[in-house]
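In: Dropping a prediction and its sequence here:
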Amino acid sequence: MADVYLSKNKLEGSLIDAFDGCQSLDRLDLSHNYFRGSIPESIGSSLKLSFLLLGYNNLEGEIPRQLCELEKLSLIDLSNNHLFGHILPCLKPTSKGQMEREASLNPSGNSLGVEDRQPPIPIALPVPVEDPSKNKSVEFTTKSISYPFRGVVLNYFTGIDLSCNNLTGEIPAELGNLSNIKALNLSHNSLTGPIPSTFSNLKDIESLDLSYNNLNGEIPRQLINLYSLSVFTVAHNNLSGKTPEMVAQFSTFNSSCYEGNLLLCGPPLAKNCTGGTPPSPVPRPQTHNKEENGFIDMGAFMVTFSVAYIMVLLAIGSVLYINPSWRRAWFYFIGESINNCYYFLVDNLPVPARFRRFQPCV
């Protein structure tokens, strides 16, 4: 039995004895099921294993170190489980095409001396004949999208997806030695420490997702040399310092790739590294001479207006109380005003006949 494809079948149970006697196992896809328990250490006996897809299950425990013994392993998907512990620094996924190329470039296994080196000769690798048994597609998340891969292309693709688990500790610097890896997803864990500067050696990487962790420190400036990188996100960490220069492929990454890092500054973020605050907006041209930068405190305005109104009423009352002549004049004025208002209403508004007019007492 070389290939096992049992993805999306609602299977459940433990994998404790699943790899006993599976030395010839090549591709294993058990993703999108309900398997539980830990990944058995007996997986190390499957020395020919190239694809290990166990994502979207209920697996627990630590990642077994026996995975480091699988030298032909190219795709590792353990995402969306409940795995904990540290990331193994010895993981070294290598594509089948890369191993064939290295073997053809150096078939004897010995390094050539300086005097024996010749100018490189273009080598046309034979295109492998597609085996119908290998025509089954496998899903792997890269560039934030789950793609179905099938056929010969799988011989030249390498990737690690450990996202959505409970992994802790620092990211091993040894992962920076995976110069041929295409996709690395470590998002949605509890990883700490800095981003390894060795990641600048990932020359072929196209998708790097380190978001939703507890990473700190600065983003290595050397990452701008990853010219194949098309998806990059370090959002929602504790990173600080300046973002990488907006050059080459990094000029295509927007602010969402860096958001959620309060101490991170520089473009494309709005936070300026020099002043620590976003740049002030360009002032609008004024169309008149009146200042527009003032404002009214409505609470203070209402209190001031009420106090002033009460003071005016008290002042008028005090004057009328002290001076009898002014008091008589004031009441005479009020009476005349009431009479004038009354006669104005009687002369200008229609009044039903049943209502009797009466003269006010003067």
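Out: Nice, thanks for sending it over.

In: CA atoms for contacts and neighbours, from now on please.
Out: Fine.

In: how close does N214 get to L91?
Out: N214 sits 22 Å away from L91, going by CA to CA, to the nearest Å.

In: One more: N180?
Out: Relative to L91, and taking CA to CA, N180 is found at 13 Å.

In: Now do the contacts for L226.
Out: By CA atoms under 8 Å, 6 or more residues apart in numbering, L226 lies in contact with 200-205.

In: Kindly apply the preceding question to L11 instead.
Out: 33-35.

In: can you do 10 Å?
Out: Taking CA atoms under 10 Å, 6 or more residues apart in numbering as the criterion, L11 is in contact with 30-35, 57.

In: now H86
Out: 62-63, 166-172, 191.

In: Inside strands: which ones of those residues?
Out: Among the contacts of H86, DSSP state E puts 166-170, 191 in strands.

In: Redo those as CSV? Include distance to L210 and neighbour count.
Out: Putting these into CSV (distance: CA to CA, whole Å; neighbours: other CA atoms under 10 Å) gives the following:
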residue, distance to L210, neighbour count
N166, 14, 20
L167, 12, 25
T168, 13, 18
G169, 14, 16
E170, 12, 17
L191, 9, 25
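
In: What is the most widely separated pair among those?
Out: Longest distance between any two of these is 12.7 Å, between N166 and E170; criterion CA to CA.

In: Mutual contacts of these two, please.
Out: With CA under 10 Å, 6+ apart, N166 and E170 have common neighbours 86, 190-191.

In: Turn these into a markdown table, columns for distance to T233.
Out: Formatted as a markdown table, those follow (distance: CA to CA, whole Å):
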| residue | distance to T233 |
| --- | --- |
| H86 | 21 |
| S190 | 16 |
| L191 | 15 |
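
In: and of those residues, the nearest to I310?
Out: Of all these, I310 sits closest to S190, with 64.5 Å by CA to CA.

In: Can you get me a residue count around the closest one?
Out: Neighbour count for S190, taken as other CA atoms under 10 Å: 20.

In: In this structure it contacts Y212, no?
Out: Yes. At 7.8 Å, S190 counts as touching Y212 under the criterion of CA atoms under 10 Å.

In: Comparison target below:
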Amino acid sequence: MKKTFYLLFLSFSLSSFAAVSVVEREALLDLYQSANGKKWINQWDLSAPIATWFGVVLKEDKVVGLDLSGNNLTGSLPVTIGNLFYLKELNLSKNRLEGCIPKSIGSLNSLESLDLSYNHLSGSIPSTIGALLHVKKMILCMNKLTGVLPFELGKLHHLEVLSLHNNEIEGKIPSSLFGIQRLKMMLLSGNRLSGELHSDIAKLKDLETLSLFDNELKGLIPKELESLRKLRELNISYNHFNGPVSKILVDKDVLNMTMLTSNGKVVLLEII
């Protein structure tokens, strides 16, 4: 009887203290090395259990959360960040990370929230980001990201918040974005976006905030914007839009549709 009890106790103990997988542990260690962990405000004691490491959240011995925001991370993101397969939240905002967002980010299939804002990340947003099918928040603002918006963003059907403002992104707004029915907030201001704003934006029935301020968009402002009944905050000024616009939309815009001509002159659009 005592032997049976001992074996049950030992089995329970081993299952309770089972280690995080080698792959996940190595991914965390790679991040620690690549992002200069010895200079973090809250450092990790690598000899202690991972459960005690600052910002790491475990569930059933799987890394499901990683929040190292404002922790003086420098350096770059390692490719092995994509090996944290069970992550639901990744927050590395308000640091000084440089380099590109690795393509392996698309391997984080369980991710619901991604925040890499307020860093010095550069390069294009990888198309693999379209594989994050469960993500609800994607916040990549206040970086130095370039290139065009990947068409694959339209695959993120659970996305509610898309914040990419204050980067150096160029090109057209991909039409695929207008198929994300749950999107509530689209913040694309302070980039180099060009082309026209398609009337299909009216498909975003849940949209509450739209900011396209300070880009290079042109053409007529789609009248269909008026049909977005949940839209509360609108800022599409300081673009090159032209032609008349309704008073309904002017009243919603923070800067009353203040536009720039091709030679940089500030103008107000005609109200009809």
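Out: Happy to help now that I have it. As the structure is a prediction and not an experimental result, all values here were calculated from the model.

In: TM-score of the superposed pair?
Out: Put the two chains on top of each other and the TM-score (TM-score structural alignment, normalised by the length of the second structure) is 0.71; 204 aligned residues with a CA RMSD of 1.8 Å.

In: ok so, going back, looking at the second structure, which of the contacts of L226 of the first structure still make contact?
Out: With both residues aligned by TM-score structural alignment, their matches' CA atoms under 8 Å, the contacts of those that the second structure also has are 200, 202-205.

In: The first structure: matching residues for stretch 33-45 of the second structure?
Out: Mapped onto the first structure using TM-score structural alignment, stretch 33-45 of the second structure covers no residues at all.

In: Likewise for stretch 3-22 of the second structure?
Out: Alignment of stretch 3-22 of the second structure against the first structure: no match, by TM-score structural alignment.

In: Work out the gap between that stretch and the centre of the chain.
Out: Relative to the chain's own centre, stretch 3-22 of the second structure is displaced by 39 Å; criterion: CA atoms, centre = their mean, to the nearest Å.

In: Residue for residue, what is the longest helix the second structure has?
Out: helix 2-16 (DSSP state H).

In: any idea which helix or strand comes after that one?
Out: Downstream of helix 2-16 of the second structure, the first helix or strand assigned by DSSP states H and E is helix 22-34.

In: For that following helix, buried residues please.
Out: For helix 22-34 of the second structure, the neighbour count (16 or more other CA atoms under 10 Å) marks 24-32, 34 as buried.

In: before we move on, what about stretch 205-225 of the second structure?
Out: Using 16+ other CA under 10 Å as the test for burial, stretch 205-225 of the second structure gives 205-218, 220-222, 225.

In: residues in the first structure matched by it, start to end?
Out: Residues 203-223 of the first structure are matched to stretch 205-225 of the second structure when aligned by TM-score structural alignment.

In: what do you get for stretch 108-124 of the second structure?
Out: Using TM-score structural alignment, the partner range for stretch 108-124 of the second structure is residues 46-62.

In: just to revisit the earlier point, in helices, which of the contacts of L226 of the first structure fall?
Out: Using DSSP H, none of the contacts of L226 of the first structure sit in helices.

In: Pick out whichever of those sits closest to A103 of the first structure.
Out: Nearest to A103 of the first structure among those, counting by CA to CA, is D204 at 19.7 Å.

In: Looks like the closest one contacts L178 (just checking).
Out: Yes. Counting by CA under 10 Å, L178 is a contact partner of D204 of the first structure at 9.0 Å.

In: Find the residues that touch each one of the two.
Out: T158.

In: Remind me which helix or strand the corresponding residue of the first structure for Y86 of the second structure belongs to.
Out: Alignment note: Y86 of the second structure maps to S24 in the first structure; criterion TM-score structural alignment. Element membership for S24 of the first structure, per DSSP H and E: none, as it lies in no helix or strand.

In: how much space between S24 of the first structure and L78 of the first structure?
Out: According to CA to CA, S24 of the first structure and L78 of the first structure sit 21 Å apart.

In: Could you do F84 of the first structure as well?
Out: Distance of F84 of the first structure to L78 of the first structure, given as CA to CA: 11 Å.

In: quick one, which of these two is more surrounded?
Out: Taking neighbours as other CA under 10 Å, F84 of the first structure and L78 compare with L78 leading, 24 against 18.

In: which one is the more buried one nearest to, not counting chain neighbours?
Out: Once flanking residues are discounted, L78 of the first structure sits nearest to G55: 4.5 Å by CA to CA, 6 or more residues apart in numbering.

In: Quick check: the one you found touching S79?
Out: Yes. In this structure, G55 of the first structure is within contact of S79 by CA under 10 Å, at 4.5 Å.
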